[in-house]
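Chemist: What shape does this take:
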Amino acid sequence: MKTAFVTGATAGIGEATVRGLAANGWRCVATGRRKERLDALVSELGEDKVHPAVFDVRDNTAMDEALEALPKDFRGIDLLVNNAGLAQGLSPAQDADLDDWQTMIDTNVTAMVRLTRKLLPGLIERKGAIVTIGSVAGSYVYPGGNVYAGSKAFANHFTLALRADLHGTGVRVTSIEPGMVETEFTKVRTGSQEASDDLYRGADPMTGEDIANTILWIAELPSHLNINRLELMPVSQDFAGFRVART
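Modeler: So this is what the prediction gives:
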């Protein structure tokens, strides 16, 4: 039985990924800050399928302690899913809160890099796989995206650079770059459920399950195949054109 390490597993894409992998014979280390949600996953899927690792990815000491505390059956990681991430504020850069920017950098960039580096030796030994959830925001910027878009551009390109560095190791590396996905993340990003509902009203966006199914497909491809990067959008979404401010 193979084992996946899924960050941000308390909701949305991460939670759906744990469910999808577990249903297809994988063990999962499910991480997140909300213990009650991880415990609910264990109750639903079984402690033989899910190990809850409760920590904030920004806390390097807590991350190390969680890795040290992994049970024997969950120590051999075959798949790392770098899913944990957040967006705070939609303000123009000149009005943005520096604390919001720092939180996004600490979560979307620093924590992802640290965890990936910590798990790399085992992933190389087991010829495993890394899937990072980037975003189309890393390629197509938008007003107010500033640091979020920058952090996702980093995630996208860091993942492609990993692919180059791991050449010859047998480790597969994929950058998944979704567009509109309706999850709890949207409520946090926009600041309210009402704003989240307005953003996606009538748009028929993707779901966490859509992305989780994509991760499962990639994870179970033959070992000689690698998906380098995969950009997904709902049919209703397109990338924006240029804008011109006229005087």
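Chemist: switch to C-alpha atoms for all contacts and neighbour counts from now on
Modeler: Will do.
Chemist: where do the strands sit along this structure?
Modeler: Taking DSSP state E, the strands of the chain run over residues 3-6, 27-32, 50-54, 79-82, 129-133, 172-178, 181-182, 206-207, 229-232.
Chemist: Tabulate those strands (JSON lines), appending mean neighbour count and distance to residue 158.
Modeler: Below are those laid out as JSON lines (neighbours: other Cα atoms under 10 Å; distance: least, Cα to Cα, whole Å):
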{"stretch": "strand 3-6", "mean neighbour count": "25", "distance to residue 158": "18"}
{"stretch": "strand 27-32", "mean neighbour count": "26", "distance to residue 158": "22"}
{"stretch": "strand 50-54", "mean neighbour count": "24", "distance to residue 158": "25"}
{"stretch": "strand 79-82", "mean neighbour count": "25", "distance to residue 158": "12"}
{"stretch": "strand 129-133", "mean neighbour count": "24", "distance to residue 158": "9"}
{"stretch": "strand 172-178", "mean neighbour count": "24", "distance to residue 158": "9"}
{"stretch": "strand 181-182", "mean neighbour count": "21", "distance to residue 158": "22"}
{"stretch": "strand 206-207", "mean neighbour count": "18", "distance to residue 158": "25"}
{"stretch": "strand 229-232", "mean neighbour count": "16", "distance to residue 158": "12"}
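Chemist: can those go into TSV with extra columns for distance to residue 121?
Modeler: Formatted as TSV, the strands of the chain follow (distance: least, Cα to Cα, whole Å):
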stretch	distance to residue 121
strand 3-6	14
strand 27-32	17
strand 50-54	20
strand 79-82	12
strand 129-133	12
strand 172-178	14
strand 181-182	32
strand 206-207	33
strand 229-232	23
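Chemist: another one to check against the first:
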Amino acid sequence: MNLEGLLEGLPDLSPHDHSLVERAWQRAEQLHADQIRKSGEPYFTHCVAVARILAEIRLDAEAIAAGLLHDTLEDTGISREELEREFGRKVAALVDGVSRLSNLPLTEAMQRRNDRDQHFLRKMMLAMGDDVRVVLVKLADRLHNMRTLGYMPPERQLHIARDTLDIFAPLASLLGIWQFKWELEDLSFRYLHPEEYRRIAASMNERRVDRELYLEKVSQHLSEELAKFSLEKAIISGRPKHIYSIYGKML
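Modeler: Next comes the predicted model:
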């Protein structure tokens, strides 16, 4: 995705906000110019992916700018003061908040597998994000890292997947960002239990047409019933269960 593609997905931006996102794009691209991801792609592609995820959930220009810049304090030579001068106090605070969340000792708590510790960490992450957008940027960062986890060494895959399932997916649930929760759970499950994941995914694929026909039939029936009460404008939607959710029902 190029800058124009990102901006096209943000049709309601004011000229000021448009400029903010454009400047953040250019600065992040410059700061990460010499960095490469494990996949071999330029590091900046990750920043763009995070910004795109944030745009998809309709966050504002400050959050999207922070998404583009979210790794600059940790991975480049820029300071918070410089970010504040260039992009304003709120964007700098968001980027700083994401950096602080990234430094939480997640792995140690996960090794103990203590429910109370995990609940405390989730609460601490929410408390540290005085602005909830900090946590949303961090969730978008984790989501893209999970989408590209296949490039990491196997041991790191397991550690990251476990952290994601125990901390980040429940955190997304606490915030009501269900699409994040479902995808984080499924991606984590794929690495933690690959055989079960493949078996359930194959079964779901075989029955996909039947499920879609059933959902269509039920939706039509509900529409007809609602119409009897002059509720023709009601929107009815359905979704199949996600792979991890099905696995949970099987236990």
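Chemist: Mind checking the TM-score on these two?
Modeler: Remark: TM-score between the superposed chains equals 0.34 [TM-score structural alignment, normalised by the length of structure 1]; 133 aligned residues with a Cα RMSD of 5.7 Å.
Chemist: coming back round to it: of the strands of structure 1, which approaches residue 16 of structure 1 most closely?
Modeler: With Cα to Cα as the measure, strand 206-207 is the member of the strands of structure 1 nearest residue 16 of structure 1 (9.3 Å).
Chemist: Can you work out which other helices and strands pack against that closest one?
Modeler: In terms of contacts (3 or more Cα pairs under 8 Å, 6 or more residues apart in numbering; DSSP states H and E), strand 206-207 of structure 1 is packed against strand 181-182.
Chemist: Contacts made by the strand it packs on with the rest, please.
Modeler: Under the criterion Cα atoms under 8 Å, 6 or more residues apart in numbering, residues 200, 205, 206, 207, 208 lie in contact with strand 181-182 of structure 1.
Chemist: now, which of these sits nearest residue 50 of structure 1?
Modeler: Residue 50 of structure 1 lies nearest to residue 208 out of those, by Cα to Cα, at 18.7 Å.
Chemist: who's in contact with the residue lying closest to residue 21 of structure 2 once chain neighbours are set aside?
Modeler: Once flanking residues are discounted, residue 21 of structure 2 sits nearest to residue 65: 5.1 Å by Cα to Cα, 6 or more residues apart in numbering. Applying Cα under 8 Å, 6+ apart, we find residue 65 of structure 2 in contact with 20, 21, 24, 25, 51, 91.
Chemist: Check which helix or strand the last one maps to.
Modeler: Following DSSP states H and E, one finds residue 91 of structure 2 within helix 89-102.
Chemist: Show me how far that helix is from its chain's centre.
Modeler: 16 Å (Cα atoms, centre = their mean, to the nearest Å).
Chemist: gap between the helix or strand that that helix is followed by and the chain center?
Modeler: Once the chain leaves helix 89-102 of structure 2, the next helix or strand it forms, by DSSP H and E, is helix 106-112. Counting by Cα atoms, centre = their mean, helix 106-112 of structure 2 is centred 21 Å from the centre of its parent chain.
Chemist: Check which residues of helix 106-112 of structure 2 are buried.
Modeler: Buried residues in helix 106-112 of structure 2, counted by 16 or more other Cα atoms under 10 Å: 106, 109, 110.
Chemist: How about the last one: what's its closest non-neighbour residue?
Modeler: Nearest-residue entry for residue 110 of structure 2: residue 163, 6.5 Å, with adjacent residues in sequence omitted and distances by Cα to Cα, 6+ apart.
Chemist: ok, the one you found - contacts?
Modeler: The neighbours of residue 163 of structure 2, taking Cα under 8 Å, 6+ apart as the test, are 106, 107, 110.
Chemist: isn't the last one right up against residue 158?
Modeler: It stands for residue 110 of structure 2. No: taking contacts as Cα atoms under 8 Å, residue 110 of structure 2 lies outside contact range of residue 158: 11.5 Å.
Chemist: Give me the common contacts of the two.
Modeler: Both residue 110 of structure 2 and residue 158 lack any common contact, where contact means Cα under 8 Å, 6+ apart.
Chemist: still on that earlier bit, which of the contacts of residue 65 of structure 2 sits closest to residue 132 of structure 2?
Modeler: Nearest to residue 132 of structure 2 among those, counting by Cα to Cα, is residue 91 at 12.9 Å.
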